[in-house]
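1. let's see this in three dimensions:
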Amino acid sequence: MAWSTRQLADLAGSTVKAIRHYHEIGLLDVPERAANGYKQYKVQHLIRLMQIKRLSDLGVPLSQVAAMGRADEEPDEAIRVLDAELEATVERINRVRAELAVILRHRAPMHVPPEFAPLSRKLSDTQQSLLMVYSTVFSEEGMEEFRQMIAARDDTDDEFDALPPEADDAAVDRLAERMLPVVRRLREKHPWAKDPAADSPRGAELAENTMAHAVAEFYNPAQLRVLQRLNILLEQTADTNDDTLRHGAACDSRADVDEQ
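-> The predicted structure follows:
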C-alpha cells in the first residue's frame, strides 16, 4: 500500500505544500518513487507526518520539532521548555487582556500606558504625546509619582494649555506667578519631582535631554517662556533645583527650555 503526496496530505489533514516543506527542511524522509516518477508514501511516512502536525499544533516551532524526537523517544526536557514558553505566552495574553479591559472601561487611547487610562480623557493630544516620551525614560516608581501628580489638576493647568503663542510678557509673568505655589506644593508632596531623571533606567543625562527636547518641540513659545520665568521664581524662593515637573500632563526636567 502506498499513497501519493496528495493522498498523504488528505489523510493527515495537511497540505501538499507543507509536506514538500517538511522534505526540504529534513523533517520528513523523501519516499521512493514508482516507475512513473511519483512518490510512494508508506505507513511510516504517515506516522511521521502526524507527529510533525501534532507537535506543530502544540506550538512547537518547526525548527525544534527534530529535537523533540520520534515516537519511540521521550523528549522530557524539550516538553518542559515548551510548557514554560506556553506559560509565558498565557501570562502575556492575560496581561494584555487586562490592559485592554482597562482601556475599554475608560475609553482611553490604546497607546496610553494602562495606569494612565483613567486620566487620558482629560489630557490633550500634546499631553498624551509628552506622556509617551516620558514613559521611555521614567522609572516605574517615577511613572507612578507622575501619575499621582497629574491626577490633581489645577486651574493653572488649563490656563497653561490654552496660552496662545503670541501671549505678551505680562500674561506670561502672571501665569508663572500663579503656577509657582502649585509647583512648590507638588514638589513638597513629591520630592521625586525635584529631579525626575535621577532614577531613570536610561541614565540621567539621556533622560534630561529627551524630556527637554520633547518640551521644546511640543510647547509653544509663550508656554516655554512661562517655564523659564517659573524657574527663575523657584530659584528666587530658594528652590535651587531648576526642573519644573508640572503643567498639565507634562514635565520639564531641569527645564533647560531656554536653551532649546
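
2. please count neighbours and contacts with C-alpha atoms only from this point.
-> Noted.

3. got the buried residues for the strand or helix carrying Lys53?
-> Element membership of Lys53 [criterion: DSSP states H and E] is helix 43-57. Across helix 43-57, burial judged by 16 or more other CA atoms under 10 Å covers 45-46, 48-53, 55.

4. can you check stretch 102-121 too?
-> 102-103, 106, 108, 112-114, 116-117, 119-120.

5. cool, stretch 163-174 as well?
-> For stretch 163-174, burial by neighbour count (16+ other CA under 10 Å) applies to 163, 172-173.

6. now what about stretch 179-186, what contacts it?
-> The contact list for stretch 179-186 (CA atoms under 8 Å, 6 or more residues apart in numbering) reads 149, 154, 156, 193, 230, 233-234, 244-246.

7. same thing but 10 Å
-> 148-150, 152-157, 159-160, 173, 176, 187, 189-190, 192-194, 226-227, 229-231, 233-234, 237, 239, 244-247 (CA atoms under 10 Å, 6 or more residues apart in numbering).

8. just the buried residues of these.
-> Using 16+ other CA under 10 Å, the buried members of these are 149-150, 156-157, 160, 173, 176, 187, 192-194, 226-227, 229-231, 233-234, 244-247.

9. among these, which lie within strands?
-> 244-247 (DSSP state E).

10. all helices of the stretch 151-260 of the chain, in order?
-> 155-162, 169-189, 204-218, 221-236 (DSSP state H, counting those that start in this stretch).

11. quick one: the first one to helix 221-236, angle?
-> Between the axes of helix 155-162 and helix 221-236, defined by axes from the mean of the first three to the mean of the last three CA atoms, to 10 degrees, the angle is 140 degrees.

12. for helix 155-162, the distance to its chain's centre please.
-> Offset of helix 155-162 from its chain centre (CA atoms, centre = their mean, to the nearest Å): 29 Å.

13. next one: Pro75 relative to Pro196, how far apart?
-> 50 Å (CA to CA, to the nearest Å).

14. which other helices and strands contact whichever strand or helix holds Val96?
-> If you go by DSSP H and E, Val96 is part of helix 76-106. For helix 76-106, the contact count by 3 or more CA pairs under 10 Å, 6 or more residues apart in numbering; DSSP states H and E identifies helix 62-65 as packing neighbours.

15. this one next, for a side-by-side:
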Amino acid sequence: MRSNEVAKLAGVTVRALRHYHQLGLLPEPPRQTNGYRDYSPADVARVLRIKRLAALGFPLSRIGTVLEEMDTPKSRTTAGNDARDAGKNESNTGNAAADAAPSPHDALEELDRELALEIERLQEQRRTIAELRAEHLDPDLPVRFARTLRMLAGADVLANASAADRTALIVAGHLYDDEELDELERVVERISSENLVESMRELDDRLATLAPDAPESQRAALAEDSLEVLAPIIACFDAANWLRPQTDGERLLDEITFGSYNEAQQDVCDRIERNIVAFLATSPSQATPQPLDPDVTS
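-> From the prediction side, this is the model:
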C-alpha cells in the first residue's frame, strides 16, 4: 500500500506518517522500483496503534516505549505454580524480573495520574477565567492583584496606564508573593479610606514636571510634601519588606519605574525612600512617621 492509501485508511495525514518515521515510531518500508514505498498490513496496524495511544493521551515521545512494552513477551506464573510455592529461587528469578518489568498497564496507570493532574489544572484555569470574565478583570494580571488595583483605580487599570506603568504593573503582578500582596492590599485600602488618590496624583504631576536642574528648595519641598501625604500609607508597610536586601524582581521594578527619571526626580524619590526606611528601622510599630530628618532628606 502507498502512503496516501495508508493515511486514508488509518485516518491520519501523509505528513503524520512522515513524522512517525522521523520519530522512529514507524519503520520506513522499502521503496518499489517505481519509487513508492510499499506499506505492509503490519505497518497499517502499527499506524493504528500509534493513533490509538495518542488518542488515549500518550505523547508521541512516549508511544515508542509503550509499544515496546506491549510487544515484549513476559513469562508469568500462576498462583498455583508449584515451583513458586516451593520457593525455588533460582528458577523464579527470571519470572520475578519479568513480572517486575514495565507493562502497558503500568503505563496506563501513569498516564491516568498525569491526566488527573491535567484535568485539575484545566479546572483551575477555568475557575480563573470565570473570575476574570465575571469581574471584567484584565487577563494580563493575576486575579488577586487585579482586584486590589481595582479598589484604587476602578476598571481598565492597564488600559489607562502609560506604557511604563503598564509594564511595571504586569511585572509586579506576577512577581509579588503573598506577603507583598498583603501589604499592597493594606496600602490600597488605606489610600481609599483616607481619600488620598487626588493628593497622590498631584504629587505625581509635580514630580513629572520637575526639571533636571530643580533647586534644592524645590526638591526638599516635594520630598517633604510627599512624605506628609504618604504618612498614613507608611503605617501599612511591612518593615521586613523594606529593611531586607532588594530582590532581583524589586531591582527590575525600580529600573522600570525610575529608569526614565531625570536627576532631580531620582533625587526626590531617593530622599522619600531613605526617610521611609529610616522611619521603619527606628519605629516599625508607630502609626505615623516622624517629621523629615534634614540629614536624611538632603
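
16. hmm, back to that, now do the helix holding Val96 of structure 1: distance to the chain's middle.
-> 15 Å.

17. so Tyr104 of structure 1 makes contact with Ser120?
-> Slight slip there: residue 104 of structure 1 is Leu, not Tyr. No - applying CA atoms under 10 Å, one finds Leu104 of structure 1 not in contact with Ser120, separated by 12.0 Å.

18. what residues are up against the spatially closest residue to Val172 of structure 1 that is not a sequence neighbour?
-> Once flanking residues are discounted, Val172 of structure 1 sits nearest to Val226: 5.3 Å by CA to CA, 6 or more residues apart in numbering. Shown in contact with Val226 of structure 1 (CA under 10 Å, 6+ apart): 160, 163, 169, 171-177, 179, 232.

19. and what of Arg190 of structure 2?
-> Here Arg190 of structure 2 is in contact with 152, 184, 196, 232-236 (CA under 10 Å, 6+ apart).

20. related to what we said a few turns ago, and the helix holding Lys53 of structure 1 against structure 2, how far off on average?
-> Once fitted to structure 2, helix 43-57 of structure 1 is off its aligned match by 1.5 Å on average (mean CA distance after the TM-score superposition for structure 1).

21. elements contacting that helix?
-> When contacts are defined as 3+ CA pairs under 10 Å, 6+ apart, helix 43-57 of structure 1 packs onto helix 5-12, helix 16-24, helix 62-65.

22. which residues in structure 2 does the first one align to?
-> In other words, helix 5-12 of structure 1. Here helix 5-12 of structure 1 aligns to structure 2 at residues 3-10, judged by TM-score structural alignment.

23. average gap between that stretch and structure 1?
-> So stretch 3-10 of structure 2 averages 1.3 Å relative to structure 1 (mean CA distance after the TM-score superposition for structure 1).

24. centre of the chain to that stretch, how far?
-> In terms of CA atoms, centre = their mean, the centre of stretch 3-10 of structure 2 is set 41 Å apart from its chain centre.

25. so what touches it?
-> Outside stretch 3-10 of structure 2, the residues that touch it by CA under 10 Å, 6+ apart are 1, 11-18, 29, 36-41, 43-49, 51.

26. and stretch 27-40 of structure 2, end to end?
-> Counting by CA to CA, you get 11 Å between the two ends of stretch 27-40 of structure 2.

27. same question but for stretch 206-226 of structure 2, I mixed them up
-> Per CA to CA, the first residue of stretch 206-226 of structure 2 is 10 Å away from its last.

28. burial count for Asn209 of structure 1?
-> 17 (other CA atoms under 10 Å).

29. that one pairs with which position in structure 2?
-> So, by TM-score structural alignment, Asn209 of structure 1 is matched to Arg251.

30. so who does that match touch?
-> Thr257 are the contacts of Arg251 of structure 2 under CA under 10 Å, 6+ apart.

31. re earlier: tell me the one of the ones in strands among the buried ones among the contacts of stretch 179-186 of structure 1 nearest Ser124 of structure 1?
-> The shortest approach to Ser124 of structure 1 among those belongs to His247, at 12.0 Å (CA to CA).

32. quick one: the closest one and Arg178 of structure 1, what's the gap?
-> For His247 of structure 1 relative to Arg178 of structure 1 (CA to CA), the value is 12 Å.

33. Arg225 of structure 1 too?
-> On the measure of CA to CA, Arg225 of structure 1 and Arg178 of structure 1 end up 14 Å apart.

34. what do you get for Leu163 of structure 1?
-> According to CA to CA, Leu163 of structure 1 stands 13 Å off from Arg178 of structure 1.

35. next: Gly37 of structure 1.
-> 89 Å.

36. still on that earlier bit, distance to Met132 of structure 1 added to the ones in strands among the buried ones among the contacts of stretch 179-186 of structure 1, as a markdown table?
-> Output for these, formatted as a markdown table (distance: CA to CA, whole Å):
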| residue | distance to Met132 of structure 1 |
| --- | --- |
| Thr244 | 18 |
| Leu245 | 15 |
| Arg246 | 16 |
| His247 | 16 |
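
37. any idea how far Leu56 of structure 2 is from the aligned residue in structure 2 for Asn94 of structure 1?
-> Matched to structure 2 by TM-score structural alignment, Asn94 of structure 1 sits across from Gln123. As judged by CA to CA, Gln123 of structure 2 and Leu56 of structure 2 stand 19 Å apart.

38. give the contact list for Met68 of structure 1.
-> The neighbours of Met68 of structure 1, taking CA under 10 Å, 6+ apart as the test, are 51-52, 55, 60, 74-79.

39. right, I mislabeled it, should have said Val81 of structure 1
-> Applying CA under 10 Å, 6+ apart, the residues contacting Val81 of structure 1 are Glu87.

40. just give me the match in structure 2 for it.
-> Using TM-score structural alignment, Val81 of structure 1 pairs with Glu110 in structure 2.

41. need the three-state assignment for Asp29 of structure 1.
-> Under DSSP: H, G, I helix; E, B strand; the rest coil, Asp29 of structure 1 falls in the coil class.

42. leaving out sequence neighbours, find the closest residue to it.
-> Closest to Asp29 of structure 1 by CA to CA, 6+ apart is His23, at 6.2 Å.

43. tell me the buried residues in stretch 62-74 of structure 2?
-> Counting neighbours by 16+ other CA under 10 Å, one finds that the buried residues in stretch 62-74 of structure 2 are 63-64, 66-67, 69, 74.

44. export those residues as JSON lines, with columns for distance to Thr257 of structure 2.
-> Below are the buried residues of stretch 62-74 of structure 2 laid out as JSON lines (distance: CA to CA, whole Å):
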{"residue": "Ile63", "distance to Thr257 of structure 2": "50"}
{"residue": "Gly64", "distance to Thr257 of structure 2": "51"}
{"residue": "Val66", "distance to Thr257 of structure 2": "53"}
{"residue": "Leu67", "distance to Thr257 of structure 2": "55"}
{"residue": "Glu69", "distance to Thr257 of structure 2": "57"}
{"residue": "Lys74", "distance to Thr257 of structure 2": "65"}
